[in-house]
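> just coords:
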């Protein structure tokens, strides 16, 4: 059994909860004019910020030898009001009049922080200690449930370490981590020495279900600046133009902590769903046209496409979508899919490989993902020219990889082509094919059918003994 290096993208109906980590914030030196904090007043406003039926949980996790700063509740309340206002303004760009929900302490009018004493000193909680911290938080939550909102989203803050060691600063599922110090205040935007403020907002985005994505190179970057979920940690901290992409706004629009009323269904409930997608290259229009259909037993609000280049030859399991450019389209009549990807919106289009992620965004906030792969060759996308599937030894398209055109392959056929028996862990796809893998020779035994790429074949890992690649 091979060790998985990343959580998979796999079955068509799988709802994924990605592990989203980012590089540590870097030091910057420019001085820019200061931004002014804003607060939004609405019918749901409590004091100077908005609360919703479900709100973001904010935890201050305090090691035994590193106390929280005494002013953090007042100082960070102003910062979170600024974050709330900024997110609302950005969502209004796309017609979404929604606010991130922040809980209020009625007696003080400040944002509610759940302060949790840690079991150990700061050295017990290095960068990779997120799961350990979450275990302690869950223990505390079980004993003090009334201190938490009913939402599943939590931002965990730790006082900045005083011993120079590392600490968590990333997103993991619906949780995210950041640090607090005296400079985490609206008055320090722009900040000449740290990107931690923008880093906190960026990691909060991950904790609110947002993956990395880059600005569109032609229509967004020149006018709007840097996508928050690209390198927005740097630009936001420096007071430079930073924006929320349309796909991110659409995802937040369905997020449970952005709802001003309680939806009828359960948030993030999984769906039985699938996507059938075709792509065609229009050389005249210099665009990729996407079309297809989808099925889902739960309501779909949006169709999202992420075009993710393997720009540095690192493989799709390691470049974490920083260069992915994304589009949002509305579902068509009869559950149809239709959209156009102009090539001038892509920066990498010479000889790079691409992963195209097609996502169904459900009204309950869940996302269903299918992935496809193709290459650019000499500036031309090779779509429709290679109806094949590639089988890899390890998860995340690692180890050896062997491409198979449409056909039927017994164990002997696979061995002759370089695929060992019971050795397939991930599969990448072109368009226009599906794959059936069998755990017995000559297409016998149990089987699994794939209609799109899979970075880890889950329950069928290391089981394939015969394979059919079928042209659609």
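Done, it's in. Remember, predicted model here, so these are calculated numbers, not experimental data.
> all contacts plus neighbour counts: C-alpha atoms, from now on.
Will do.
> how about the strands of the stretch 151-300 of the chain, start to end?
In the stretch 151-300 of the chain, the strands defined using DSSP state E, counting those that start in this stretch lie at 154-159, 171-172, 175-180, 226-227, 242-243, 273-282, 287-296, 300-309.
> any chance of JSON lines for those, columns distance to residue 250 and mean neighbour count?
Rendered in JSON lines, the data for these read as follows (distance: least, C-alpha to C-alpha, whole Å; neighbours: other C-alpha atoms under 10 Å):
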{"stretch": "strand 154-159", "distance to residue 250": "20", "mean neighbour count": "23"}
{"stretch": "strand 171-172", "distance to residue 250": "19", "mean neighbour count": "24"}
{"stretch": "strand 175-180", "distance to residue 250": "20", "mean neighbour count": "24"}
{"stretch": "strand 226-227", "distance to residue 250": "14", "mean neighbour count": "26"}
{"stretch": "strand 242-243", "distance to residue 250": "14", "mean neighbour count": "26"}
{"stretch": "strand 273-282", "distance to residue 250": "19", "mean neighbour count": "19"}
{"stretch": "strand 287-296", "distance to residue 250": "18", "mean neighbour count": "17"}
{"stretch": "strand 300-309", "distance to residue 250": "7", "mean neighbour count": "24"}
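> got another one to weigh against that:
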């Protein structure tokens, strides 16, 4: 009996051995799956919006899609859509947010995968955005029915994890016009927002950064929260300020000004229309003063496209990017406007210049702006703009000038533009050929002797602003007297310089001595007297 049992045990071991051998051989035989199981999952993308943000996942030729990118990016976009909706409602713009084509039941957003023609090195931070845009534009030109708006969010695949250096210097990470660029690293997830440690901080930086740059692609400029908003748990840090470092970690918001821009953005529209067409709009009158701790601005404007809101922006001259700009929003009263801005809401005062802009938000999504300038001195704003009774320039004549740009600045750049009454046009020294150098000058005949109490001067809203200047006056265009030797602030907009006493003259010569940017070129939008 013992021998029989022993034999049975050996037999069982032999059968088990044959079974294992058989299984091993079977594993090497490819299994043919049902074709239906190999098909990619399909989605039914819809939207209630007539226009939707084009979301692109861009993969350079030497990189690959990160795992689960569709799920992760979809969840990020849907979370961002809810965030924008929250603050549009908060600022009384209703149930509005940016449109997305999405499959509601599967919680997925439509993402266009575009595989780059070149390796990642061809799409660097500097200049890479334009290279990617060429391929994105070609993709939608070939498939125009796939384009759902004029706004694009382009997310580049970065295959190294965030802890290994997913650096924006590796790929474009900014907004240019209606194109926004961001990145996706392996495992980037909305679920990491608010977590402690590296995962949480990286999620805040890159997801918050994605939504910040997307904001630029939706027409938004930089904007800081007001002082009182920073400590409000329902507001906190402005997304378009430093919000890419707080999103998901501490209170982060859209400011009223950001919501006013978005209200007329194409992808926030609830009905079809014509967007971003030309607009003729200008400030007709403006009064400005500081009183009882408030900067009070009022005036009138004109526009051939209706205005829904007006933003009043205050940007420190030391803040070129506008990250510290504090803004107020008011509804127009017909063609009039009025705002009271308490200086207690300003972050920076002390002694500095400010660029003040009045931005009209038009129903077609366009935004027009007029700039002025003022300064803080010892925490008190010195408001030196507002309407003066300026002299009529219709009979003024240009007698002499050092140079002008007749081709490189398009329809402007001519010396006549410095007295045409339009701050959007400007005189520019010649640069397309035989570029001239400082000093630059022009001489004007006012047609008769005029009594003058001050100078009105407007810097170009752009580059080549003049710094030091001299103003000479004459009764006969022969004998000249130095009237003013000073500097113009490095700010766009009109500045008034009061004279110590009334001066009378017929001719004046403006001499530009130096520039704020250190270059040899000069530009000036307007000059006048009051």
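Now that the structure is in, tell me what you want to look at. The model shown is predicted, which means the values in this text are computed figures rather than measured ones.
> related to what we said a few turns ago, and the strands of the stretch 151-300 of the first structure: which comes nearest residue 199 of the first structure?
Comparing those against residue 199 of the first structure with C-alpha to C-alpha, the closest turns out to be strand 175-180 (7.6 Å).
> residues contacting that closest one, please?
Identification of contacts with strand 175-180 of the first structure by C-alpha atoms under 8 Å, 6 or more residues apart in numbering yields 72, 130, 153-160, 167-171, 196, 199-200, 203-204, 206-208.
> which residue is nearest the middle of the second structure?
Most central in the second structure under C-alpha atoms, centre = their mean is residue 221, positioned 3.4 Å from the mean C-alpha point.
> can you map out the strands along the stretch 1-150 of the second structure?
Going by DSSP E, counting those that start in this stretch, the stretch 1-150 of the second structure shows strands at 54-59, 102-103, 108-109, 112-115.
> any idea how far the second one is from the chain center?
For strand 102-103 of the second structure, the separation from the chain centroid amounts to 28 Å (computed by C-alpha atoms, centre = their mean, to the nearest Å).
> superposed on the first structure, what's the mean shift for that strand?
Compared with the first structure after fitting, strand 102-103 of the second structure has a mean deviation of 4.5 Å; criterion: mean C-alpha distance after the TM-score superposition for the first structure.
> cool, and the longest one?
After superposition onto the first structure, strand 54-59 of the second structure lies on average 0.9 Å away from the residues it aligns with, using mean C-alpha distance after the TM-score superposition for the first structure.
> can you check which part of the first structure that strand sits on?
Taken onto the first structure by TM-score structural alignment, strand 54-59 of the second structure occupies residues 57-62 there.
> how about residues contacting the matching stretch?
68, 102-103, 112-118, 148-149, 151, 153-159.
> does residue 323 of the first structure count as helix, strand or coil?
Three-state call for residue 323 of the first structure (DSSP: H, G, I helix; E, B strand; the rest coil): coil.
> quick check: it vs residue 308 of the first structure, distance?
As defined by C-alpha to C-alpha, to the nearest Å, residue 323 of the first structure lies at a distance of 6 Å from residue 308 of the first structure.
> repeat that for residue 78 of the first structure.
According to C-alpha to C-alpha, residue 78 of the first structure stands 36 Å off from residue 308 of the first structure.
> check residue 367 of the first structure too.
Distance from residue 367 of the first structure to residue 308 of the first structure, by C-alpha to C-alpha: 17 Å.
> equivalent analysis for residue 129 of the first structure, please.
29 Å.
> next, count neighbours for residue 98 of the first structure.
As a burial measure, residue 98 of the first structure scores 24 neighbours (other C-alpha atoms under 10 Å).
> to which residue of the second structure is it aligned?
Using TM-score structural alignment, residue 98 of the first structure sits opposite residue 96 in the second structure.
> contacts only, for that match.
Contacts of residue 96 of the second structure by C-alpha under 8 Å, 6+ apart are 85, 88, 89, 263, 268.
> only the buried subset of those, as a ChimeraX command please.
Provided next is the ChimeraX selection string for whichever of these are buried by 16 or more other C-alpha atoms under 10 Å:
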select :85,88,263,268
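> quick one: the helices in the second structure, in order.
2-27, 35-38, 69-90, 128-142, 197-217, 227-230, 256-263 (DSSP state H).
> tell me the counterpart residues of the second one in the first structure, please.
The counterpart of helix 35-38 of the second structure in the first structure, using TM-score structural alignment, is absent.
> could you find the counterpart of residue 177 of the second structure in the first structure?
Checking TM-score structural alignment: residue 177 of the second structure goes with residue 173.
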